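# Predicted model and sequence follow; I will ask about them next.
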Amino acid sequence: MADDVVYEAVGVSKSYGSVVALEGASMAVRRGEIVGLVGDNGAGKSTLVKILSGALQPDGGSIRLDGDERSWRSPREALEAGIETLYQDSGLCPDLTVSGNVFLGRERLRPGLLGKLGFLDKPAMEVEAGEALDRAGIGFAGVRRTVNEFSGGQRQAVAIGRAVAWARKVIILDEPTNHLGARQAGEVLNVMRRARENGLGVVFISHTLPHILEVTDRVVVLRLGQVVADEPTANFTPDSLLKVITGLADSPAA
């Protein structure tokens, strides 16, 4: 299984002045695996996500992609290496079409002179966006419709579908089911399953423990900046996971 590791943090530490956010934290994600990252507020999840996404550099430890040590100078470098991150704010532009959002920042230009003049190849983007969302398991039609016409769950599905479309290695999802109803959250979880089927590594950060237990293969628990558990999801129950998160137990078997 070690050969399947696509992305990992090894002994990562990060401090903000005298406040220690992470202390020797390690976690890995394998190809075709969904890893749940959980912990109370202040556990260090946001800091670890920012380091994995290239928004922060660690004070110590290392980041490795396909076994090679990497040092991201910006989120753009991580993106170009195949690491897509979706934060709680999906980053969609509600007044753009679905295809416009999928290609936001990566627009296709028309061939020839029109492209040199800055004209977009909207038909090509619509076709490619539709194909990409189909691969991501998003079953609704309408890539020409604006995002503000869709439900919250569908918007999140579009945002994750965009990440799946462009990710080559890993997608990092920060609270993607937050504030969604059961049906809408289910749509988002299904997109995550499809990403796993497509061979991507998925890091799923959430406070909604039933979602973590439903869709992940493995759970990593952070507490006060340290990884206190890293075990198959099947080892946890809702009660045992909550106890490890809050410090009432050191392992799901305790």
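Perfect, thanks for sending it. Here the structure is a predicted model, which is why all the values come from computation and not from measurement.
# going forward, measure contacts and count neighbours with C-alpha atoms only.
Noted.
# looking at this, residue 204 is in a strand?
Yes - counting by DSSP: H, G, I helix; E, B strand; the rest coil, residue 204 is located in a strand.
# Going along the chain, name the strands of the stretch 51-200 of the chain.
60-65, 68-70, 83-86, 170-174 (DSSP state E, counting those that start in this stretch).
# Mind giving me the packing neighbours of the third one?
This points to strand 83-86. For strand 83-86, the elements it packs on are helix 45-53, helix 152-166, strand 170-174, judged by 3 or more C-alpha pairs under 8 Å, 6 or more residues apart in numbering; DSSP states H and E.
# sorry, back to before: just the strands of the stretch 51-200 of the chain: most buried one?
Across the strands of the stretch 51-200 of the chain, the average number of neighbours (mean count of other C-alpha atoms under 10 Å) peaks for strand 170-174, which reaches a mean of 26.
# quick one: the nearest residue to residue 180 once chain neighbours are set aside from residue 130, how far?
Distance criterion C-alpha to C-alpha, 6 or more residues apart in numbering; nearest residue to residue 180, sequence neighbours excluded, is residue 153 at 6.4 Å. The gap separating residue 153 from residue 130 is 18 Å, by C-alpha to C-alpha, to the nearest Å.
# Next one for the comparison:
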Amino acid sequence: MIELVGVGKSYGPIRALHDVSLKAEAGSVTCVLGDNGAGKSTLIGIMSGLHPHTSGSLLVDGKPTVFSSPREALDLGIATVYQNLAVIPLMEVWRNFFLGSELTAGRFPLAGMRIKEMKRVADAALRDMGIVLADIDQPIGTLSGGQRQGVAIARAIHFGAKVLILDEPTAALGVKQSGAVLKHVAAARDAGIGVVFITHNPHHAYLVGDHFVILKLGSAVLDARRGEVTLEELTAQMAGGDELEQLAHELGRG
């Protein structure tokens, strides 16, 4: 659905990403792992249309593409859920769900919002994701972090996302809330969405991932399907196995 082939991104003499390849396939979760400074944010920016790549190719449904804006990516069905979620905490859940895409009746500037319909649609979409709220009118800021992530994912799917890019969705969550988000990721995958799951947590990645790419200093150091790598190998690569062994030796703990 979306594929990067040898993609790179440079800012003048600074090379943020070099020769990275990955693809998001329907009904599959591609996990991109890496520490701070690995190039994950640059990768998200390229796939979401925030900035163009400077080398390699980006293919959407097999066609070479260079996005001029995030709106262009979204129009092609590529939705990004950022870590900050871009929600308005004091606004009702249903209003956040339809934010910027409200259903209206009549013509501008006298058009009114179809509030009952929006509440019904939002509630049904959330229930499909396993989120049952006692009151769809409650401020979204009163929901847990996992529930807010679920609302953002359900919103993207409802508005036609074919590819869902998730930016560190479990980074600031506890164990229980992270588990809820991973269930939402699995639900999106089972709905036929191609998911790109950006994370620094190999345990979370391995629970839902079908394909794993590890970035280090802008380059891919591992590219493997689920059956080709174990959780232990994934964790060791993320932790910098060789570097840790060398450090243990230097500290006299090897």
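Yep, it's here. Because the structure is predicted, anything quoted here is derived from the model rather than measured.
# What does the TM-score come to for these two?
Here the TM-score for the pair of chains, by TM-score structural alignment, normalised by the length of structure 1, is 0.89; 242 aligned residues with a C-alpha RMSD of 1.7 Å.
# What residue in structure 1 is paired with residue 91 of structure 2?
Correspondence of residue 91 of structure 2 to structure 1, assessed by TM-score structural alignment: residue 96.
# That match and residue 46 of structure 1, how far apart?
29 Å.
# got it, and residue 248 of structure 1?
For residue 248 of structure 1, the distance to residue 46 of structure 1 - C-alpha to C-alpha - is 23 Å.
# Over to residue 232 of structure 1?
From residue 232 of structure 1 to residue 46 of structure 1 the distance is 22 Å (C-alpha to C-alpha).
# which residues of the stretch 51-200 of structure 2 fall in helices?
70-75, 93-97, 115-128, 145-158, 175-190 (DSSP state H, counting those that start in this stretch).
# my guess is residue 196 of structure 1 contacts residue 30, does it?
No - when contacts are counted by C-alpha atoms under 8 Å, residue 196 of structure 1 is not listed as touching residue 30 (9.9 Å).
# Common neighbours of these two, please.
Here residue 196 of structure 1 and residue 30 have no joint contacts, going by C-alpha atoms under 8 Å, 6 or more residues apart in numbering.
# Let me know the secondary structure of residue 25 of structure 1.
Assignment for residue 25 of structure 1 (three-state DSSP): strand.
# thinking again about what came up before, format the helices of the stretch 51-200 of structure 2 as JSON lines; extra columns: distance to residue 202 of structure 2 and mean neighbour count.
Output for the helices of the stretch 51-200 of structure 2, formatted as JSON lines (distance: least, C-alpha to C-alpha, whole Å; neighbours: other C-alpha atoms under 10 Å):
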{"stretch": "helix 70-75", "distance to residue 202 of structure 2": "28", "mean neighbour count": "17"}
{"stretch": "helix 93-97", "distance to residue 202 of structure 2": "30", "mean neighbour count": "25"}
{"stretch": "helix 115-128", "distance to residue 202 of structure 2": "27", "mean neighbour count": "16"}
{"stretch": "helix 145-158", "distance to residue 202 of structure 2": "19", "mean neighbour count": "23"}
{"stretch": "helix 175-190", "distance to residue 202 of structure 2": "13", "mean neighbour count": "19"}
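# Switch those helices over to JSON lines; also include distance to residue 52 of structure 2.
Formatted as JSON lines, the helices of the stretch 51-200 of structure 2 follow (distance: least, C-alpha to C-alpha, whole Å):
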{"stretch": "helix 70-75", "distance to residue 52 of structure 2": "10"}
{"stretch": "helix 93-97", "distance to residue 52 of structure 2": "29"}
{"stretch": "helix 115-128", "distance to residue 52 of structure 2": "33"}
{"stretch": "helix 145-158", "distance to residue 52 of structure 2": "22"}
{"stretch": "helix 175-190", "distance to residue 52 of structure 2": "27"}
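# Out of those helices, which is closest to residue 32 of structure 2?
In terms of C-alpha to C-alpha, the element of the helices of the stretch 51-200 of structure 2 nearest to residue 32 of structure 2 is helix 175-190, at 14.1 Å.
# Would you check the span in structure 1 matched by the closest one?
Counting by TM-score structural alignment, helix 175-190 of structure 2 corresponds to 182-197 in structure 1.
# cool, and stretch 11-25 of structure 2?
Counting by TM-score structural alignment, stretch 11-25 of structure 2 corresponds to residues 16-30.
# How far away from the center of its chain is the matching stretch?
Taking C-alpha atoms, centre = their mean, to the nearest Å, one finds stretch 16-30 of structure 1 lying 18 Å from the centre of the chain it belongs to.
# tell me which residues in it are buried?
21-30 (16 or more other C-alpha atoms under 10 Å).
# next one: stretch 225-237 of structure 2
For stretch 225-237 of structure 2, the neighbour count (16+ other C-alpha under 10 Å) marks 234-235, 237 as buried.
# can you check stretch 96-107 of structure 2 too?
The neighbour-count check on stretch 96-107 of structure 2 (16+ other C-alpha under 10 Å) flags 96-98, 102 as buried.
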